[in-house]
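Trainee: curious how this folds, go ahead:
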Amino acid sequence: MLKPTVILVLTFTIIGYIFCSRNYLTKPTFRKTSGYHTFILSAAWGIGLWLVSALLFGLTTLVFFLLSWESGLIAPLLTHFIQVIFPNLYVPLYAIHSFQISIIALFLALKGPSIILHFVAKMTGESEDNVANAVYYSLSATDDTPEFTQITTRSMTVGLPIAFTLSNSKVYIGYPTEIAFHMNDIMILPLKSGYRCENEQRLELVTDYVPVWDDIREELSASQEEEVDLDLDRFLINIPVREIVHANLHDFHYRKNFEKYERPKKKSYIPENTVDVELEIQHNSGEEEPTT
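Mentor: Okay, the predicted model is just below:
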């Protein structure tokens, strides 16, 4: 049979693991840990949450005591429930209280991050998305966040799209709209796409998405005889972080300025003594026409 101490440590670890995985401040650091580091960090946060829950439980018990309801509300129900299922089992009162405190701690681990985010948003007058983005921006310059987090938050701040170059030389230029919960991929709204040529890695833009959206919007508006708002979520592209080899802010207004000072494209190299075989055959066939 498991000892109460082992059960309590296991409870601390589970509660701390859930909280660290969901909290905006601890999630980037926690997801990089492994082995006993994960255990220690989970147990530390779990103990902290359990102590906070014990304080809340004590205050609640004090309120019930002042209301002449010393036994509380949940403890008698739990005791009766255990006696019905296990008639011969004696459960001390401290075990009932520990179970109640653990339930409170589990609730704080699950809902605590969202409650804190909502409270900070109310205090600052900002939206919850802006507060979450501010947290990510403050962490983006540290080593705790994954690759490309800093430039993603920078794009959201200055309002410029990002040119993502993938491992297959495909290029997407667009705005990041969402970072996955585990930060392993980025959702973007593409504006243009293309590729980098194999020889010089020049950016060659192929597809312009904005005119396509305008055409679709006009067709829908014409068919329904009223202006229609196009759902751009249908055109979102999910890019795995592991496939990104380079990312930079891209301002379309300055593209012509850069092209003005770029070196011209290199022509394919042909040795001086090389003869075009096809032209030579055509030339010879023209000279050897039969005479009548």
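Trainee: rest of the way, CA atoms for contacts and neighbours
Mentor: OK.
Trainee: tell me where the longest strand sits in this protein.
Mentor: Longest strand of the chain, by residue count under DSSP state E: strand 185-196.
Trainee: name the helices or strands packed onto that strand?
Mentor: strand 170-179, strand 203-208, helix 209-224, strand 237-240 (3 or more Cα pairs under 8 Å, 6 or more residues apart in numbering; DSSP states H and E).
Trainee: who touches the second one?
Mentor: If I follow you right, that is strand 203-208. Outside strand 203-208, the residues that touch it by Cα atoms under 8 Å, 6 or more residues apart in numbering are 171, 191-197.
Trainee: quick one, that strand and strand 185-196 angle?
Mentor: Computed by axes from the mean of the first three to the mean of the last three Cα atoms, to 10 degrees, the angle separating strand 203-208 from strand 185-196 equals 110 degrees.
Trainee: for the third one, same thing?
Mentor: On the basis of the same axes, to 10 degrees, helix 209-224 is oriented at 110 degrees to strand 185-196.
Trainee: the structure of the following sequence is requested for comparison with the preceding one:
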Amino acid sequence: MSNSPLLPQRLASVLPRVVASLLLCLSLVALPQSVSAHGLPDGLVERGVQVIMRPEGMELSYRIGLNDPTLAGELERLQLGEDLDLATIAEDKATPETMQQAWKAYQERLEEIIPGQLTVTIQGEPIQLKWVRTSAGRDHHARLKIYYQADWKNELAGQVYEGKEFTIPFTLKDDSFRDAPGYHRIAFKGIGDIMVTESNTKPIVLRTPRILESELTEEEREEARNIVAKFYLEPEPVESWWQQFAASKYMSHGSVLLLLVGMAWVVMAGISHKKQQEGSSDTSET
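Mentor: Just a heads-up that it's a prediction; the model follows:
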């Protein structure tokens, strides 16, 4: 009985530790749920288009992410499910071999059809996209990243001029997945001597807000799908005659050495001549 007054004090000292332990356990239990929340719900497709302009060419990467049940619907829409069990894919019960076959068929079809759904113009001229490579990955859902490129300077047949006064308009219209709900982000960036003066997008696609298209107005949806930008080519700095000569093929290491020896001889000869003049002037004065 004598220890009874100490019980509330002990509870008061232990209670914060108990509460902290309970909160830690709850956070650990909830962690898998919070991580899985980053996955895409069934029926939603995440898309992103990143355009990178370089003086030597343009690179376009098309990113797409969707879960396996949505993939089953895509395979059916594209009529690619004849040799696949779409029901098991839709229920997340397909074997790894089946999923590998399904993603391969889907990837190959996308590589073919995406260029026809992207309309790119530079200086008002249509630019053809050529497939380069495709990378695949999976975190909370499967992702594909398809790379295309275009030799835009050659396609414009020499109609490109350097300088800030010669801005070049760029447009991209994306008609892919018009009927598929989900996310769509676009970005336009210049690298090297490409100077972007105007753009309706951010330079990095991952920095673009991730908003459901269904929450946008028709005008906002079109703006989220299309890129309108202007850029110009920074002129290369003009080299002096000495820089051009030094960079020419005639300037071997031996030539440079001989040139330096000759310059040193000229300097020494000038100094010697000056000393002779000073000596003769002193003699005439005496």
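Trainee: TM-score of the superposed pair?
Mentor: After superposition, the two chains reach a TM-score of 0.26 (TM-score structural alignment, normalised by the length of structure 2), with 126 aligned residues with a Cα RMSD of 6.3 Å.
Trainee: CSV please, covering the helices and strands packed on strand 185-196 of structure 1 and showing mean neighbour count and distance to Arg255 of structure 1.
Mentor: Below are those laid out as CSV (neighbours: other Cα atoms under 10 Å; distance: least, Cα to Cα, whole Å):
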stretch, mean neighbour count, distance to Arg255 of structure 1
strand 170-179, 20, 13
strand 203-208, 14, 11
helix 209-224, 13, 17
strand 237-240, 16, 23
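Trainee: mind putting those into a markdown table with distance to Gln150 of structure 1?
Mentor: As requested, these are exported to a markdown table (distance: least, Cα to Cα, whole Å):
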| stretch | distance to Gln150 of structure 1 |
| --- | --- |
| strand 170-179 | 12 |
| strand 203-208 | 23 |
| helix 209-224 | 26 |
| strand 237-240 | 16 |
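Trainee: quick check: which of these is nearest to Leu59 of structure 1?
Mentor: Within those, the stretch nearest Leu59 of structure 1 is strand 170-179; the backing value is 39.4 Å (Cα to Cα).
Trainee: and that closest one, what does it pack against?
Mentor: Checked by 3+ Cα pairs under 8 Å, 6+ apart, strand 170-179 of structure 1 has helix 149-158, strand 162-166, strand 185-196 packed alongside it.
Trainee: related to what we said a few turns ago, adding distance to Met123 of structure 1, write the contacts of strand 203-208 of structure 1 out as JSON lines.
Mentor: Listed next are the contacts of strand 203-208 of structure 1 as JSON lines, based on distance: Cα to Cα, whole Å:
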{"residue": "Val171", "distance to Met123 of structure 1": "41"}
{"residue": "Leu191", "distance to Met123 of structure 1": "36"}
{"residue": "Lys192", "distance to Met123 of structure 1": "39"}
{"residue": "Ser193", "distance to Met123 of structure 1": "41"}
{"residue": "Gly194", "distance to Met123 of structure 1": "44"}
{"residue": "Tyr195", "distance to Met123 of structure 1": "46"}
{"residue": "Arg196", "distance to Met123 of structure 1": "47"}
{"residue": "Cys197", "distance to Met123 of structure 1": "51"}
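Trainee: ok, back up a step: point out the most buried one among the helices and strands packed on strand 170-179 of structure 1.
Mentor: Sort those by mean neighbour count, taking mean count of other Cα atoms under 10 Å, and strand 162-166 sits at the top with a mean of 23.
Trainee: quick one: closest of the helices and strands packed on strand 170-179 of structure 1 to Ile216 of structure 1.
Mentor: With distances scored as Cα to Cα, the stretch of these nearest to Ile216 of structure 1 is strand 185-196 (15.0 Å).
Trainee: quick one, that closest one and strand 162-166 angle?
Mentor: 80 degrees.
Trainee: and the angle from strand 185-196 of structure 1 to strand 170-179?
Mentor: 160 degrees.
Trainee: what comes into contact with stretch 41-58 of structure 1?
Mentor: Applying Cα under 8 Å, 6+ apart, the contact partners of stretch 41-58 of structure 1 are 9, 11-17, 19-20, 30, 100-102, 104-105, 108-109.
Trainee: mind giving me the PyMOL select for these, buried ones only?
Mentor: The PyMOL selection below is limited to those of those classed as buried (16 or more other Cα atoms under 10 Å):
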select buried, resi 11+12+13+14+15+16+17+19+20+30+100+101+102+104+105+108+109
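Trainee: among the contacts of stretch 41-58 of structure 1, which are in helices?
Mentor: When DSSP state H is applied, the contacts of stretch 41-58 of structure 1 are split such that 9, 11-17, 19-20, 30, 100-102, 104-105, 108-109 fall in helices.
Trainee: what helix or strand is Val228 of structure 2 on?
Mentor: strand 226-233 (DSSP states H and E).
Trainee: can you check Leu144 of structure 2 too?
Mentor: Assessed by DSSP H and E, Leu144 of structure 2 sits inside strand 142-150.
Trainee: what's that strand packed up against?
Mentor: strand 57-66, strand 130-138.
Trainee: the inter-axis angle of the last one versus strand 57-66?
Mentor: Here strand 130-138 of structure 2 runs at an angle of 30 degrees relative to strand 57-66 (the same axes, to 10 degrees).
Trainee: now the helices for the stretch 101-250 of structure 2?
Mentor: Here the stretch 101-250 of structure 2 has its helices, by DSSP state H, counting those that start in this stretch, at 152-155, 218-225, 241-247.
Trainee: make JSON lines from these and add mean neighbour count to it.
Mentor: Formatted as JSON lines, those follow (neighbours: other Cα atoms under 10 Å):
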{"stretch": "helix 152-155", "mean neighbour count": "16"}
{"stretch": "helix 218-225", "mean neighbour count": "15"}
{"stretch": "helix 241-247", "mean neighbour count": "11"}
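Trainee: tell me which of those lies nearest to Gly182 of structure 2.
Mentor: helix 218-225 (11.4 Å).
Trainee: look up how far Ile186 of structure 1 lies from Tyr36 of structure 1.
Mentor: Plainly put, Tyr36 of structure 1 is 30 Å away from Ile186 of structure 1 if you go by Cα to Cα, to the nearest Å.
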